[in-house]
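Asker: fold the following, please.
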Amino acid sequence: MEAAQADTVIAPSLLAADFARLAEAASSVAGAVDWLHVDVMDNHFVPNLTIGPPVVKSLKAATDVPLDCHLMIEDPERWAVGYAELGAHNVTFHAEASADPVTLAKRLRAAGSGAGLAIDRDTPVEDYLDILPEFDTLLIMTIKAGFGGQEFLPELLDKVRTARRRAETGHLHLRIEVDGGIAEDTIGAAAEAGADAFVAGTAVFGASDPAAACRRLRERAAASR
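Answerer: The predicted model follows:
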């Protein structure tokens, strides 16, 4: 499935997978997902440390599933383009960490990836509505960025609704992605609010059959849109 053509994008988060077996985790969901969500954390922007360019390079060689790199890092102007150059399908950086989001988005697109803007839990989306035409994806955190396994915060879906209204009135080709606590009992509300790309970690890699879990998530999201 081509991610750009999918009505509903399912992007399981490798943060919830066994880091010693990431290639196996990718293989376990291939054919059932659109993207693989890769959480890059630097222990500065968020108090957690995960993976970086060498692992992304290895993943790119190990799977044909497009990589959706979510950079929870300081100074994305310095590092983000490198992920695009490694072949990431989409590179998302945090609005809170960027000095010039529009220029960085243009650089990412020029390097061959989609450009994504992430909005953390406590950041108003309204501050960034006017620059959405520069982006391919708007990622709205439905938890506080930094750790997997947190409880979904339904009040943050108001940001999704606001962004979807702006996308529709502005005729924008914009993915609205949600990340945090997405599972079978929450994905419907996120889809109804206007999200069309869904990051799920524990709900996928904590399941006995990760591919089947992804298919169930897709069905529930599609039923609510």
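
Asker: rest of the way, CA atoms for contacts and neighbours
Answerer: OK.

Asker: how about the contacts made by the nearest residue to Ala212 once chain neighbours are set aside?
Answerer: Leaving aside its sequence neighbours, Ala212 sits nearest to Ala32 (Cα to Cα, 6 or more residues apart in numbering; 7.7 Å). Contacts for Ala32 were tallied using Cα atoms under 8 Å, 6 or more residues apart in numbering; they are Ala211, Ala212, Cys214, Arg215.

Asker: elements contacting the strand or helix carrying Val178?
Answerer: Taking DSSP states H and E as the criterion, Val178 maps to strand 175-179. With contacts taken as 3 or more Cα pairs under 8 Å, 6 or more residues apart in numbering; DSSP states H and E, strand 175-179 sits against strand 137-141, helix 157-169, strand 197-200.

Asker: rerun that using 6 Å as the cut-off
Answerer: Strand 175-179 sits against strand 137-141, strand 197-200, with contacts defined as 3 or more Cα pairs under 6 Å, 6 or more residues apart in numbering; DSSP states H and E.

Asker: now the second one, please; I'll put the structures next to each other:
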Amino acid sequence: MKHLIAPSVLAANFAKLYDDIQMVNKSEADWFHIDIMDGVFVPNISFGFPVMQAIAKHAEKPLDVHLMIVDPDRYLTACKESGAEIITVHYEACTHLHRTLAAIKELGCKAGVALNPHTPVSLLRDVIQDVDLVCLMSVNPGFGGQKFIDRTYAKISDLRTMAAGINDALLIEIDGGVGDKNAALLLEVGADVLVAGSSVFSAESPTEAIRSLKNVVHGAQQV
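Answerer: Sure thing, here's the model as predicted:
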């Protein structure tokens, strides 16, 4: 499968959000990555469902929604109704993760789990068969523009090994500090989805930045 690119709307120009949505629509990107932050689970507040609904109204590609919030179960239905096709919750925020994943799937959405940099992938062993996507945070969540944490490469490999033969369709998403300098190696060790914020929206040509990430070549093979 060709890897997927999910530009992170958090890094867009909110004064020209419609223009940035249209740019992503026309680009080679696959998803819109939507970060919902509550100022409690992470030390920042992003935007809520009204803004997400406005994005969904104009988006021509799936909304990949990352809930960086406490008690995400309270907002799953609102998330779906606001346009989400993939809903990712944090392992660290869910007391009953298996139940939460089931609730997401009952809404008709793909179910994802995000892990903070300090959280080992081994903690997902008992739910790995129930997950459509695992989002590995390669920075500490809450702010854009952070430096990529190198330990992420080993976590990708460990997760791919753990899922082998149990959930071979699992998508591994990498969120934080992703760009041209590390994209090839991320894909080489098993990543499927690259979330790109600053490296896309701060580029001189965001469309070209997306194209570059979409067409990363590693080794002798194009991914």
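
Asker: about what we covered before: and the residue nearest to Ala212 of the first structure, what pairs with it in the second structure?
Answerer: Correspondence of Ala32 of the first structure to the second structure, assessed by TM-score structural alignment: Glu28.

Asker: now do Gly82 of the first structure
Answerer: Gly82 of the first structure maps onto Ala78 in the second structure, by TM-score structural alignment.

Asker: next one: its match from Val189 of the second structure, what distance?
Answerer: Distance, Ala78 of the second structure to Val189 of the second structure, using Cα to Cα, to the nearest Å: 35 Å.

Asker: quick one on the thing from earlier: nearest spatial neighbour of the match of Gly82 of the first structure, chain-adjacent residues omitted?
Answerer: Phe49 (7.5 Å).

Asker: now do the one helix or strand Ala80 of the first structure maps to: distance to the chain's middle.
Answerer: If you go by DSSP H and E, Ala80 of the first structure is part of helix 76-85. Distance of helix 76-85 of the first structure from its chain centroid, counting by Cα atoms, centre = their mean, to the nearest Å, is 16 Å.

Asker: that one: which residues count as buried?
Answerer: Using 16 or more other Cα atoms under 10 Å as the test for burial, helix 76-85 of the first structure gives Pro76, Glu77, Ala80, Val81, Gly82, Tyr83, Ala84.

Asker: average offset between that helix and the second structure?
Answerer: Taken over the aligned residues, the distance from helix 76-85 of the first structure to the second structure averages 1.6 Å (mean Cα distance after the TM-score superposition for the first structure).

Asker: check which helices and strands the helix or strand following that helix is in contact with.
Answerer: Next along the chain after helix 76-85 of the first structure, taking DSSP H and E as the criterion, comes strand 90-94. When contacts are defined as 3+ Cα pairs under 6 Å, 6+ apart, strand 90-94 of the first structure packs onto strand 67-72, strand 114-119.

Asker: pipe these into CSV and attach mean neighbour count and distance to Gly201 of the first structure per row.
Answerer: CSV is the format used below for those (neighbours: other Cα atoms under 10 Å; distance: least, Cα to Cα, whole Å):
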stretch, mean neighbour count, distance to Gly201 of the first structure
strand 67-72, 25, 13
strand 114-119, 26, 17
